[in-house]
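In: Following is a predicted model, sequence given first.
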Amino acid sequence: MKERPILFTGPMVRAILEGRKTVTRRAIKPPPDFLGSMADPTTPFKTLGAGLHGQIVCPYGQLGDRLWVRESWAADAQVDAVAPRDLSQGEPILYLADGGARQTGCSMITPGKARPSIHMPRWVSRILLEIVSVRVERLQDGDGETAFESRYIAEGINRIHHGDGEYYYHAFESEPGPGNWIDPFDAWRELWVSVNGVDSWATNPWVWVVEFKRLEVAHG
């Protein structure tokens, strides 16, 4: 069993904490030649299970491995000039996604500067995930197939009842209004584009599909 870091945005951190997000898709970079061309959706590698995918090893880990989440955070303003690697592990921490706090004896006086997720040390991380499945597929697999509804809801999109007997889907937390989608696939597309850009959607890349369960909230 290995542990690796993984980055998530604030909305996705909240989705994990609320139990709405149990899967993440990440583009395979660069895609090996043996996966087939963009125009060939029949390549058998897309249905392989956990482990070695042909000649590809998933950089996020395999079944049973763990991922510790890196997210945006802040320490006290009085240590703003201190690099993350030099902070005392007794420092109070503020998690910007939801305002959660880590305190181990010291209280935060004034929240300091926002620190990016990439600079989060292991001891600051409050979310630990265990990988339960890894597979390879094309990004747009399942478009228009209602049987695939749950797989995109599991990406952390919101299912909101609008009071008219209908449910709509949102890429982000929101009240009824602009951004409503009847098909969860459309909400998932909006979410992907917001993070990776329109071009990444249009090329329909091969992606790692990493399913996970949250083991613990270490702090907060």
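Out: Perfect, thanks for sending it.
In: all contacts plus neighbour counts: C-alpha atoms, from now on.
Out: Fine.
In: so which helix or strand takes in the closest residue to Pro5 other than its chain neighbours?
Out: Among residues not flanking Pro5 along the chain, Trp68 sits closest, at 4.9 Å (CA to CA, 6 or more residues apart in numbering). Using DSSP states H and E, Trp68 maps to strand 66-70.
In: Please enumerate residues in contact with that strand?
Out: 1-8, 60, 117-118, 120, 122, 125-131 (CA atoms under 8 Å, 6 or more residues apart in numbering).
In: next SSE after it?
Out: From strand 66-70, the next helix or strand downstream (DSSP H and E) is strand 73-74.
In: and the helix or strand following that following strand, what other elements does it pack with?
Out: Remark: after strand 73-74, the chain's next helix or strand is strand 93-95, criterion DSSP H and E. Where contact means 3 or more CA pairs under 8 Å, 6 or more residues apart in numbering; DSSP states H and E, strand 93-95 is packed against strand 73-74, strand 100-102.
In: out of those, deepest packed?
Out: strand 73-74 (a mean of 24; mean count of other CA atoms under 10 Å).
In: Can you give the distance from that strand to the centre of its chain?
Out: 18 Å (CA atoms, centre = their mean, to the nearest Å).
In: on that earlier part again, now tabulate the helices and strands packed on strand 93-95 in a markdown table and tack on distance to Thr47.
Out: Formatted as a markdown table, the helices and strands packed on strand 93-95 follow (distance: least, CA to CA, whole Å):
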| stretch | distance to Thr47 |
| --- | --- |
| strand 73-74 | 37 |
| strand 100-102 | 38 |
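In: dropping in the other structure now:
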Amino acid sequence: MKGPLVRATLEGRKTQTRRPVKPQPSDDIVDVEYDDIAELWLGNTKEDNDLGFCSSWTARCPLGRTGDRIWVRETWDWRDWQSMANRKVRIAYAADGAQVDTIAPCDWNPVVYNAARWHPSIHMPRWASRITLPLVSVRVERVQDITDEDAEAEGVEPIEGSYREGFRAMWQDIYATWDANPWVWVAEWKEIEVSRWELVA
């Protein structure tokens, strides 16, 4: 997650996230629903619905299911590694400059990561993540179906008073697929959990 969105999450302004469905359902899919028994998302064509056929498209959401707790990756660094004996390490977060002291797992080797430089979010280990999101809902929709209210919940800044336009600009910057109107996974949370490590002043 990028810095501005991490800050929006910590401030409670970001309570939704969207990711493109991969691979995309075929163009003839008209509706998508969740099957609790199969634990799959099912996409149906008009013919499937009219004739009672099995769903033409199935998928599992990589973000999880309602009730799951997902962790946030963000740009980070480690500092002040003490020793292999006590494994105490300081983690710094680029989004807001926060630093916390925690204990690294036994299998973590600080030599793999250069200290005093920021590491991309994709390289953040699970134990170093400070933010957990308990999901209250997961759904599938077209990206252009987003409302202004939901766009505000994405934590974006409005453009000319429109949060939807702010979200469109962000989506286009990251994925460049707004005009194609892809299907997207939508995950929503109400509250966040922040690890209560020792905060460094």
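Out: That came through fine. Bear in mind the structure is a predicted one, so any value in this text is a computation, not a measurement.
In: quick one on the thing from earlier: look up the average distance of the strand holding Trp68 of the first structure to its aligned counterpart in the second structure.
Out: Its matched residues in the second structure lie on average 0.7 Å from strand 66-70 of the first structure after superposition (mean CA distance after the TM-score superposition for the first structure).
In: what's the single longest helix in the second structure?
Out: The longest helix of the second structure (DSSP state H) is helix 163-174.
In: For it, grab the matching residue range in the first structure.
Out: Under TM-score structural alignment, helix 163-174 of the second structure corresponds to residues 184-195 of the first structure.
In: just to revisit the earlier point, mind checking the helices and strands packed on strand 93-95 of the first structure for the one nearest to Ala154 of the first structure?
Out: strand 100-102 (23.1 Å; CA to CA).
In: so how far is Ser195 of the second structure from Lys88 of the second structure?
Out: 16 Å (CA to CA, to the nearest Å).
In: between the two, which one's more packed in?
Out: Set Lys88 of the second structure next to Ser195 and count neighbours by other CA atoms under 10 Å: Lys88 wins out with 17 against 14.
In: sorry, back to before: list buried members of the contacts of strand 66-70 of the first structure by neighbour count.
Out: Buried members of the contacts of strand 66-70 of the first structure, counted by 16 or more other CA atoms under 10 Å: 5-8, 60, 117, 120, 125-131.
In: What is the nearest of those to Trp188 of the first structure?
Out: Phe8 (15.6 Å).
In: tell me the contacts of the nearest residue to the closest one once chain neighbours are set aside?
Out: Closest residue to Phe8 of the first structure apart from its sequence neighbours, by CA to CA, 6+ apart: Glu71 at 5.8 Å. Contacts of Glu71 of the first structure were listed using CA under 8 Å, 6+ apart, and they are 7-10, 13, 95-97, 116-118, 120, 125.
In: Map Glu71 of the first structure across to the second structure for me.
Out: Checking TM-score structural alignment: Glu71 of the first structure goes with Glu74.
In: likewise Gly90 of the first structure?
Out: Aligned partner of Gly90 of the first structure by TM-score structural alignment: Lys88.
In: Starting from Glu154 of the second structure, give me the distance back to its match.
Out: 35 Å.
In: Ok, Asn86 of the second structure next?
Out: 40 Å.
In: Have a look at the two and say which one is more surrounded.
Out: Neighbours per residue, other CA under 10 Å: of Asn86 of the second structure and Glu154, the larger number sits with Glu154, 23 against 11.
In: these two touch, right, the more buried one and Arg7?
Out: No: using CA atoms under 8 Å, Glu154 of the second structure makes no contact with Arg7, being 11.8 Å away.
In: quick one: the strands in the second structure?
Out: For the second structure, the strands defined by DSSP state E occupy 16-20, 29-35, 40-45, 57-59, 69-71, 76-79, 88-93, 99-103, 131-142, 183-189, 193-194, 198-199.
In: Distance-wise, check Trp68 of the first structure relative to Arg14 of the first structure.
Out: Trp68 of the first structure is 15 Å from Arg14 of the first structure, by CA to CA.
In: same question but for Ser88 of the first structure, I mixed them up
Out: 26 Å.
In: try Val57 of the first structure
Out: Relative to Arg14 of the first structure, and taking CA to CA, Val57 of the first structure is found at 29 Å.
In: Compare these two and say which is more crowded by neighbours.
Out: Arg14 (17 against 12).
In: For the most centrally placed residue in the second structure, give me its contacts.
Out: Nearest to the mean C-alpha position of the second structure, by CA atoms, centre = their mean, lies Thr17 at 5.6 Å. With contacts defined as CA under 8 Å, 6+ apart, Thr17 of the second structure is in contact with Glu154, Val186, Ala187, Glu188.
In: where's the aligned residue in the first structure for the third one relative to Gly54 of the first structure, distance?
Out: It refers to Ala187 of the second structure. Using TM-score structural alignment, the partner of Ala187 of the second structure in the first structure is Val210. Per CA to CA, Val210 of the first structure is found 17 Å from Gly54 of the first structure.
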